[in-house]
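Student: Fold the stuff below for me.
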Amino acid sequence: MTLDNLQDLSIFAKVVATGSQSAAARELDVSLAVVSKRLALLEKQLGVRLLNRTTRQQSLTEEGQLFYASCVRILAEVSEAETQLLLHRDSVSGVLRINAPNAFGRRHLVPLVTTFQARHPQLRVQLDLTDAVIDLVEGGVDVAIRFGSLPDSSLFARELAPNYRVLCASPDYIARRGLPQSPAELVQHDCILFGEQLVTEWQFHDESIKVHGNIVTNHGEAAHELALCGAGIVLKSIWDVGADLDSGQLIRVLPEHAIASAPLHAVYLHSRHLAPRVRQFVAFVSEQLQQAWRWDPAPKLRVAASGQNRRARVSGI
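Tutor: From the prediction side, this is the model:
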């Protein structure tokens, strides 16, 4: 026999505590008929009489005394569990599992994680930096920071801050090879590609240029370093290369030609009932990144005559 209705236990305990069914009904704000019916059903389910009742008084049976003691303990434990859950629901604690791209995570996210965790010392953070797009469920990830649009409709995303991608190369490379004057001239240049393919397409305005990689890497920071070393032209987020453009270590290539956007998103599995650690971390990162934004807006991307515009998929870089 199992009891699956805590309300019955609460009614029984209230009847004993108040001394009568009518008093219990008043305190519980239910009808006397409801109290009487629930007590009868409880005794039927248990197979024993809990209360000896007359028109003027009631008293606990021996079985009722034993059961009442258990009810008080059970209801107290349930109340304590609810209290702890409410406290946990409103506190930033537990383990926050974050996934982010290598370069962006190291440069921009690590300082924010440090500050956020210092503000919430009960929080533990597991930060996974990888350029691969991992499955949030399989990886046990609470929130992932990603560039690009959201291809998986089962996920939810919040745009964190402005972002656009740029082509850039080192002054040494530009001195040796010159600056391309149009996207079409990229086919004559050395290009550093991210991924596994030696050939890819870079989307400009209403045209797509097929470029060949003289070097291909699966690591976003490696692609960045290769560009700094003069290996060729690379396509990167402004967040990754903005400081190098400001210092002159990299030079913007074809700045007047907009490239398909790659918004910066926080991605998570559920949009409702987010744990406070996730909700507050995403809000904190968004606020800090928007304050840190210092670059000019990206040129507008013109839509092709066909009305179709390729959307950049979520990626690690």
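Student: from here on, contacts and neighbour counts on C-alpha atoms
Tutor: OK.
Student: Which residue ranges of the stretch 201-317 of the chain form strands?
Tutor: Applying DSSP state E, counting those that start in this stretch to the stretch 201-317 of the chain gives strands spanning 207-217, 233-237, 251-253, 264-268.
Student: right, so of those strands, which gets closest to Arg294?
Tutor: The minimum distance between Arg294 and the strands of the stretch 201-317 of the chain falls on strand 233-237, with 13.6 Å, by Cα to Cα.
Student: so which of the strands of the stretch 201-317 of the chain gets nearest Ser182?
Tutor: Taking those one by one with Cα to Cα, strand 251-253 is closest: 9.5 Å.
Student: Of the strands of the stretch 201-317 of the chain, which is nearest Val16?
Tutor: Across the strands of the stretch 201-317 of the chain, closest to Val16 is strand 264-268 (Cα to Cα), at 48.5 Å.
Student: That closest one vs strand 233-237, what angle?
Tutor: 60 degrees (axes from the mean of the first three to the mean of the last three Cα atoms, to 10 degrees).
Student: So which bits of strand 264-268 are buried?
Tutor: Leu264, His265, Ala266, Val267, Tyr268 (16 or more other Cα atoms under 10 Å).
Student: follow-up on the earlier one: of all the strands of the stretch 201-317 of the chain, which one is nearest Ser170?
Tutor: strand 251-253 (5.9 Å).
Student: Remind me what the closest one packs against, helices and strands.
Tutor: Helices and strands touching strand 251-253, by 3 or more Cα pairs under 8 Å, 6 or more residues apart in numbering; DSSP states H and E, are strand 165-169.
Student: And the helices in this structure, which stretches?
Tutor: 6-18, 21-28, 32-46, 62-89, 102-104, 110-119, 136-139, 171-177, 220-228, 238-247, 276-292 (DSSP state H).
Student: can you redo the strands of the stretch 201-317 of the chain as CSV with distance to Ile98?
Tutor: As requested, the strands of the stretch 201-317 of the chain are arranged in CSV below (distance: least, Cα to Cα, whole Å):
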stretch, distance to Ile98
strand 207-217, 24
strand 233-237, 20
strand 251-253, 31
strand 264-268, 10
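Student: For Leu46, which of these is the nearest?
Tutor: strand 264-268 (46.0 Å).
Student: What residues of stretch 75-89 count as buried?
Tutor: Residues of stretch 75-89 classed as buried: Leu75 (neighbour count, 16+ other Cα under 10 Å).
Student: ok, residues contacting that stretch?
Tutor: Here stretch 75-89 makes contact (Cα atoms under 8 Å, 6 or more residues apart in numbering) with Leu6, Leu9, Ser10, Ala275, Pro276.
Student: Please produce a PyMOL select command covering the buried subset of those residues.
Tutor: Typed into PyMOL, the line below selects the buried ones among the contacts of stretch 75-89, using 16+ other Cα under 10 Å:
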select buried, resi 9+10+275+276
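Student: among the contacts of stretch 75-89, which two are most distant?
Tutor: Leu9 and Pro276, at 32.6 Å, using Cα to Cα across these.
Student: ok, now how distant is the residue lying closest to Lys14 once chain neighbours are set aside from Val15?
Tutor: Nearest residue to Lys14 in three dimensions, chain neighbours excluded: Ala24, at 5.4 Å (Cα to Cα, 6 or more residues apart in numbering). For Ala24, the distance to Val15 equals 5 Å [Cα to Cα, to the nearest Å].
Student: Another for comparison:
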Amino acid sequence: MNLQAIRYFLMVSTTGSFQATARHFQVPASSVSRFVAALEKELGQQLLYRNTRAVRLTEAGEQFFLQVRDAVELLDQAAEGLVHRDADINGLVRINAPETLGRLHIAGIVNALQARYPELVVELTLTDAYIDPVQEGADITIRVSPLLDSGLIGKVIGAQRHVVAASPAYIAAHGRPATPGDLLTHRCLVYKGQLGAQKWYYRMQDADPFQTLNVSGPLRSNNAEALLAAAVAGRGIVVFPTWVYRADMFKTGELVALLDQWEFAASPDPTYIQMLSPENRLRSRKVREVSAFIVEAIGAPPYWDGIGEGTVRGR
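Tutor: Coordinates of the predicted model:
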């Protein structure tokens, strides 16, 4: 019985897609189909129902899947532990992250990761769309979202903390807001994504419900860095997570933190930076070590929360 055919079958069963399986193994979809068909012929059983919309297991396929899945994973773990026990990790690892967070932080961490493990190949995909890690073959997915029961194995890297900021030039021209309500009369630079213009939320105490601010101003954009550049140029006030700001912006005086006695957010629900993986991926030493490297590089609390003493509430 061909072990590679079994691997293809397991991945097709998990993803429901020959195309996703082909992407994962970096082979043509026709090869996956041919191997699985040969496996079915050898077993004398149809394992998969195929149609134009999806692929699903037959009753025989479900039984075979459950019997061989753990056996193959145990085999892989044994081989990995024996071959790479005293060696650095190598091979391919796929990481998915949000665009701005990935560009500003994860890309640099990947550079350090590959300096530590020269034989490691990283496929870094940056997208703000929520992907299905199983369908897309991602080993590690970094998300900014509320905590969800996604069926994935995850670690919370940190809660998002937001800072209200403006340039000294803006404050000199328009004054400094004394309360969150004052923002309604200021020029606010607003993120506008697929769900529309972002509202701002604030509260005094952690136990308080968030209050909503429908702010407005001269610029809306779906790009956080464009809005941040406008704030530095004196065009208005921004509210962003600490990871969006450059580490030196508040120390050099490019921006001034405002209203730091209140907690601000861009959502009424707490959001977290999370690192998620399918359960079977975490059985791989490579994925575990890469995950641990990323977590250690970010730190606890995340290093970007230290953008300046007093700029983050509670610090």
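Student: Could you measure from the counterpart of Leu129 of structure 1 in structure 2 over to Met204 of structure 2?
Tutor: Using TM-score structural alignment, the equivalent of Leu129 of structure 1 in structure 2 is Leu126. Computed as Cα to Cα, the Leu126 of structure 2 to Met204 of structure 2 distance reads 35 Å.
Student: okay, those two: which has more neighbours?
Tutor: Between Leu126 of structure 2 and Met204, counted using other Cα atoms under 10 Å, Leu126 has the larger neighbour count: 18 against 14.
Student: So that one sits against Arg94, correct?
Tutor: No. Look at Leu126 of structure 2 against Arg94 with Cα atoms under 8 Å: they stay out of range, at 11.0 Å.
Student: so who does Thr217 of structure 1 touch?
Tutor: Ile192, Leu193, Phe194, Gly195, Glu196, Ala223.
Student: Now do the contacts for the last one.
Tutor: Contacts for Ala223 of structure 1 were tallied using Cα under 8 Å, 6+ apart; they are Ile192, Leu193, Phe194, Val216, Thr217, Val234.
Student: Buried members of these into ChimeraX, please.
Tutor: Restricted to buried positions by 16+ other Cα under 10 Å, the ChimeraX selection for the contacts of Ala223 of structure 1 reads:
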select :192,193,194,216,217,234
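Student: Between the contacts of Ala223 of structure 1, which sits nearest Ala184 of structure 1?
Tutor: Set against Ala184 of structure 1, the nearest of the contacts of Ala223 of structure 1 by Cα to Cα is Val234 (15.4 Å).
Student: what residues are up against the aligned residue in structure 2 for the closest one?
Tutor: Under the alignment defined by TM-score structural alignment, Val234 of structure 1 corresponds to Val238 in structure 2. Neighbour list for Val238 of structure 2: Val164, Ala165, Ala166, Cys188, Leu189, Val190, Leu227, Leu228, Ala231 [criterion: Cα under 8 Å, 6+ apart].
Student: Same question for His219 of structure 1.
Tutor: For His219 of structure 1, the contact set (Cα under 8 Å, 6+ apart) comprises Asn102, Asp131, Phe194, Gly195.
Student: Would you check how far apart the equivalent of it over in structure 2 and Ala29 of structure 2 are?
Tutor: In structure 2, the residue paired with His219 of structure 1 according to TM-score structural alignment is Asn223. Using Cα to Cα, Asn223 of structure 2 is found at 36 Å from Ala29 of structure 2.
Student: what do you get for Val12 of structure 2?
Tutor: Taken as Cα to Cα, the span from Val12 of structure 2 to Ala29 of structure 2 is 11 Å.
Student: So for these two, which residue has more residues nearby?
Tutor: Using other Cα under 10 Å as the criterion, Val12 of structure 2 and Ala29 rank with Val12 on top: 24 against 16.
Student: thinking the more buried one is in contact with Phe25, fair?
Tutor: No. Counting by Cα under 8 Å, Val12 of structure 2 does not reach Phe25; the two are 11.1 Å apart.
Student: Tabulate the contacts of Thr217 of structure 1 (CSV), appending distance to Thr115 of structure 1.
Tutor: Below are these laid out as CSV (distance: Cα to Cα, whole Å):
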residue, distance to Thr115 of structure 1
Ile192, 34
Leu193, 34
Phe194, 31
Gly195, 33
Glu196, 36
Ala223, 29
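Student: Determine which two of these are furthest apart.
Tutor: Across the contacts of Thr217 of structure 1 (Cα to Cα), the longest gap, 12.4 Å, separates Glu196 and Ala223.
Student: quick one: contacts for the closest residue in space to Lys199 of structure 2 that isn't next to it in sequence?
Tutor: Distance criterion Cα to Cα, 6+ apart; nearest residue to Lys199 of structure 2, sequence neighbours excluded, is Asn214 at 5.5 Å. Asn214 of structure 2 makes contact with Leu184, Lys199, Trp200, according to Cα under 8 Å, 6+ apart.
Student: Please name the spatially closest residue to the first one (chain neighbours excluded).
Tutor: The shortest distance from Leu184 of structure 2 to any non-neighbouring residue, by Cα to Cα, 6+ apart, is to Val215 (5.3 Å).
Student: can you tell me how far that neighbour sits from Val110 of structure 2?
Tutor: Taken as Cα to Cα, the span from Val215 of structure 2 to Val110 of structure 2 is 37 Å.
Student: Next: Gly154 of structure 2.
Tutor: To Val110 of structure 2, Gly154 of structure 2 is 19 Å away according to Cα to Cα.
Student: Likewise for Gly102 of structure 2?
Tutor: Taken as Cα to Cα, the span from Gly102 of structure 2 to Val110 of structure 2 is 10 Å.
Student: What of Cys188 of structure 2?
Tutor: 34 Å.
Student: who has more neighbours, those two?
Tutor: Between Cys188 of structure 2 and Val110, counted using other Cα under 10 Å, the more crowded position is Cys188 (23 against 20).
Student: what do we get in structure 1 for the more buried one?
Tutor: Match for Cys188 of structure 2 (TM-score structural alignment): Cys191.
Student: pretty sure that match is in contact with Gly230, am I right?
Tutor: No. At 10.6 Å, Cys191 of structure 1 does not count as touching Gly230 under the criterion of Cα under 8 Å.
Student: Can you check which residues contact both of these two?
Tutor: By Cα under 8 Å, 6+ apart, no residue touches both Cys191 of structure 1 and Gly230.
Student: Tell me how many other residues crowd Val141 of structure 1.
Tutor: By other Cα under 10 Å, 20 other residues sit near Val141 of structure 1.
Student: any common contacting residues for Glu196 and Ala223 of structure 1?
Tutor: Joint contacts of Glu196 of structure 1 and Ala223 (Cα under 8 Å, 6+ apart) are Val216, Thr217.
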